[in-house]
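Q: Provide a 3D model corresponding to the input given below.
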Amino acid sequence: MQRHGTPTHKGGAAQEPPARQLSFPLVAAPLRVKDHGLKAAHVRPYVARIRDKGRRAGQMWSGRVPCTHAWAYQWINLQDAGATWATLTYDCDNRRTMEGGLADLPPWNWRVETERGAHLTWCLADPVGRLEAHRPGPQRMLSRASEYFHHALDADPAFNGLGRNPTHELAETTWGAERPYYLDALCDVIPFRWKRPRIAQTAIGRQVTLWETALLWAGSECNAGLSVLAMLHTINADVAEAHGKDAMPPHVLADIAQRVERYRAGWMVK
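A: Next up is the predicted model:
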């Protein structure tokens, strides 16, 4: 007798139900990274690999793939978890400076060796929201920690978060601290008199700087009625061209502009 709800082939044999697609991306992450602090992941992580076939063999391909496939790739961006930042990840090419900087920083959660140094990752116990609806306070704290860690490690300013996959078979990974870090623990190591660079060196720092700049700009009477979004696009392009930083994507600028416009509307009511 056929059990109700179980599809069968014509011959009467029970057919296996299709595999359910994972709806929560962290479920797809390997147990090793979750045991070492990873608390959030992107539904479609940004990944990369070296092509091994065809005319483009030996060239790098990059793009977004489903979270169920992402961990098979040699490079993966774990810092960007969609609506949140999940890690602080750095590409350190100066091994001597890196080792010196690590003496003053909390133990990393994992480290993947590279040709000239290492990719270092600290996981966040409470991933920090990066969109319009999230609180600016934690964003500022994370930005300060991100910039200081970058300074202490003399990390690559062009690094966009696409690091070595620590669970890939070719990765030379050393696993460190098992617990993730709260923001206060990361900020506690920053010297009291240390000042952030005028031009942010990390993607997290650049996004928060754009938010603060837009807020000051919108508060000026001479800019009343002018578009915050247009101003952000101008600054974004100027910084990217002059300092070689990756431009913030349009949706991030739109989120910042929307938040600033909400503040501006409140000022006008008062």
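
Q: Going by C-alpha atoms from here, please, whenever you check contacts or count neighbours.
A: Fine.

Q: list the helices and strands the strand ranked longest in the chain packs on?
A: In the chain, assigned by DSSP state E, the strand with the most residues is strand 118-129. Counting contacts by 3 or more Cα pairs under 8 Å, 6 or more residues apart in numbering; DSSP states H and E, strand 118-129 is packed against strand 84-92, strand 110-113, helix 136-153.

Q: And the ones you listed: which comes nearest residue 100?
A: Nearest of the helices and strands packed on strand 118-129 to residue 100, taken as Cα to Cα: helix 136-153 at 7.7 Å.

Q: Would you mind getting the angle between that closest one and strand 118-129?
A: In terms of direction (axes from the mean of the first three to the mean of the last three Cα atoms, to 10 degrees), helix 136-153 departs from strand 118-129 by 170 degrees.

Q: Helix 136-153 relative to strand 84-92, how many degrees between them?
A: Orientation check (the same axes, to 10 degrees): helix 136-153 against strand 84-92 gives 10 degrees.

Q: For helix 136-153, which residues meet the burial criterion?
A: Neighbour-count burial for helix 136-153 flags 136, 138-153 (criterion: 16 or more other Cα atoms under 10 Å).

Q: coming back round to it: save the helices and strands packed on strand 118-129 as TSV, and put in distance to residue 266 too.
A: TSV is the format used below for the helices and strands packed on strand 118-129 (distance: least, Cα to Cα, whole Å):
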stretch	distance to residue 266
strand 84-92	26
strand 110-113	44
helix 136-153	17
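
Q: which residue ranges form the strands in the protein?
A: Using DSSP E, the strands of the chain run over 46-50, 60-64, 75-77, 84-92, 110-113, 118-129, 162-164, 173-175.

Q: Residue 240 is nearest to which of those strands?
A: When the strands of the chain are ranked by proximity to residue 240 (Cα to Cα), strand 162-164 comes first, at 18.5 Å.

Q: Look at the nearest residue to residue 138 once chain neighbours are set aside and say how many residues are nearby.
A: Nearest residue to residue 138, sequence neighbours excluded (Cα to Cα, 6 or more residues apart in numbering): residue 128, at 6.5 Å. Using other Cα atoms under 10 Å, residue 128 has 23 other residues around it.

Q: how about this one, so we can line them up?
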Amino acid sequence: MSLGKEQKQIQYQSRLGVEILQGCSLTDITEQQRDELKKSLWQHGVVVVKQQNLIASELEEFAKKTFGNLMFGGSNILDPDISPDLQSQYINILGNPKKETEPLEKFAWKWHQDKDGLPRTEGLDMNALYVVMLYAVKVPKEDINGQPHSTQFIDLIEAYKNLDIERQQQLEKIFLCHKAPSFIKEAVDTPNKVHPIVSTHKITNKKGLYLGIDTTIPVGMENNLEGAKNFMEDLFQTVFNSTPIYSHVWQEGDVIFWDNSQIMHRGIPYDAKKYKRIALRLGVVDE
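A: You can find the predicted model right below:
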């Protein structure tokens, strides 16, 4: 969901975006360092490891060793026009690797929580410990506003804490219907999953919001789509009016991790006719 000019921009010291494992390569870390990475991720919501030099298969192997085998996607067909170093079974390439003028990740330029595999996977809650990794191979010089290329994040645990007591109590009674994203080919046949707006984190036990994306529908409003839309827009606006935004400014070699169960994010548009962007994305549920 894009709130445009109404969105509140505040500079603040966020718990999000902490740099970890300085001077380490993800291809050669100890089990203790893997545990420290996950501990930092649950604590901070968004962490970054800088100055990496990886190929796609190495990122995938790191994910398996660190989080487990429950990864979404799979069976990706290799594109002969793209370097094999950028391709692997579970890796998705975002950007314009073949100089496309319509970036592949354009759908992610509105606020959302990634949930590509969660509605489709039996037995997984919507607030499962779904970790998304994004590795910057090629970074545009600037976004369409002339600012450094970035991805924005908002802390949904802080968002809940910043609500007044009456709003917290109201939201704790409401459940949302979550659908698979429309870009997933089997989305139409995937049953909705119902999940409370107020969610308790599985590790920290802190309460936060789980909003999904702007097509999410409150339970009981399935036949009142206009009312559902207005409800969600009002809730999003309330969150953005009370919760500052963290912007991660990308550098090539960054690997950023976020805990989807407590973070909402969006990419910032860039001029794909002018700049090339290549980012490798991988999502995995911590087992």
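
Q: What value does the TM-score take for this pair?
A: TM-score of the superposed chains, computed with TM-score structural alignment, normalised by the length of the first structure, equals 0.28; 135 aligned residues with a Cα RMSD of 6.6 Å.

Q: for the helices and strands packed on strand 118-129 of the first structure, which one sits closest to residue 47 of the first structure?
A: Counting by Cα to Cα, and looking across all of these, nearest comes strand 84-92 at 14.6 Å.

Q: What's the local residue count around the residue nearest to residue 130 of the second structure when sequence neighbours are not counted?
A: The shortest distance from residue 130 of the second structure to any non-neighbouring residue, by Cα to Cα, 6+ apart, is to residue 285 (4.4 Å). Around residue 285 of the second structure sit 21 other residues, with neighbours defined as other Cα under 10 Å.

Q: Run a quick check on residue 285 of the second structure versus residue 133, I expect a contact.
A: No: look at residue 285 of the second structure against residue 133 with Cα atoms under 8 Å: they stay out of range, at 11.3 Å.

Q: Name the helix or strand for residue 240 of the second structure, please.
A: In this structure, residue 240 of the second structure sits in helix 225-242 according to DSSP states H and E.

Q: Going by neighbour count, list what's buried in that helix.
A: Residues of helix 225-242 of the second structure classed as buried: 228-229, 232-233, 236-242 (neighbour count, 16+ other Cα under 10 Å).

Q: just curious, which of the residues you listed is nearest to residue 196 of the second structure?
A: Nearest to residue 196 of the second structure among the buried residues of helix 225-242 of the second structure, counting by Cα to Cα, is residue 232 at 13.7 Å.

Q: What separation is there between the closest one and residue 58 of the second structure?
A: 39 Å (Cα to Cα, to the nearest Å).

Q: do residue 31 of the second structure as well
A: Plainly put, residue 31 of the second structure is 16 Å away from residue 58 of the second structure if you go by Cα to Cα.

Q: which one of those two has more residues nearby?
A: Remark: of residue 31 of the second structure and residue 58, residue 58 carries more neighbours, 15 against 11, as counted by other Cα under 10 Å.

Q: quick one: buried residues of the one helix or strand the more buried one maps to?
A: Element membership for residue 58 of the second structure, per DSSP H and E: helix 56-67. With burial defined by 16+ other Cα under 10 Å, the residues of helix 56-67 of the second structure counted as buried are 56-57, 59-60, 62-64, 66-67.

Q: returning to what we had before: so which of the strands of the first structure is nearest residue 100 of the first structure?
A: Proximity to residue 100 of the first structure (Cα to Cα) singles out strand 84-92 among the strands of the first structure, at 11.8 Å.

Q: can you give me the helices in the first structure?
A: Taking DSSP state H as the test, the helices found in the first structure are 31-35, 67-70, 95-102, 136-153, 183-187, 203-218, 228-243, 250-269.

Q: Same list (these) but as CSV, adding distance to residue 173 of the first structure.
A: Formatted as CSV, those follow (distance: least, Cα to Cα, whole Å):
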stretch, distance to residue 173 of the first structure
helix 31-35, 11
helix 67-70, 18
helix 95-102, 16
helix 136-153, 18
helix 183-187, 22
helix 203-218, 24
helix 228-243, 32
helix 250-269, 32
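
Q: Looking at those, which is nearest to residue 47 of the first structure?
A: So among these, helix 67-70 is nearest, using Cα to Cα, at 6.5 Å.

Q: And that closest one, what does it pack against?
A: Helix 67-70 of the first structure sits against no helix or strand, with contacts defined as 3+ Cα pairs under 8 Å, 6+ apart.

Q: For that helix, buried residues please.
A: Within helix 67-70 of the first structure, the residues scored as buried using 16+ other Cα under 10 Å are 67-68, 70.

Q: Now stretch 35-48 of the second structure: buried residues?
A: For stretch 35-48 of the second structure, a neighbour-count test (16+ other Cα under 10 Å) marks 37-38, 40-48 as buried.

Q: Now go through the residues you listed and say which are in strands.
A: Using DSSP E, the members of the buried residues of stretch 35-48 of the second structure that fall in strands are 46-48.

Q: about what we covered before: for residue 171 of the second structure, state which of the buried residues of stretch 35-48 of the second structure is nearest.
A: Of all the buried residues of stretch 35-48 of the second structure, residue 171 of the second structure sits closest to residue 45, with 22.0 Å by Cα to Cα.

Q: ok so, going back, for residue 278 of the second structure, see how far away the residue nearest to residue 130 of the second structure is.
A: 24 Å.

Q: what's the answer for residue 248 of the second structure, then?
A: 16 Å.

Q: So these two - more neighbours on which side?
A: For residue 248 of the second structure versus residue 278, neighbours defined as other Cα under 10 Å are more numerous around residue 278 (22 against 18).

Q: surely that one meets residue 92?
A: No: proximity of residue 278 of the second structure to residue 92 does not meet the contact threshold set by Cα under 8 Å, at 10.2 Å.

Q: First-to-last residue distance for stretch 138-155 of the second structure?
A: Stretch 138-155 of the second structure has an end-to-end distance of 27 Å (Cα to Cα).
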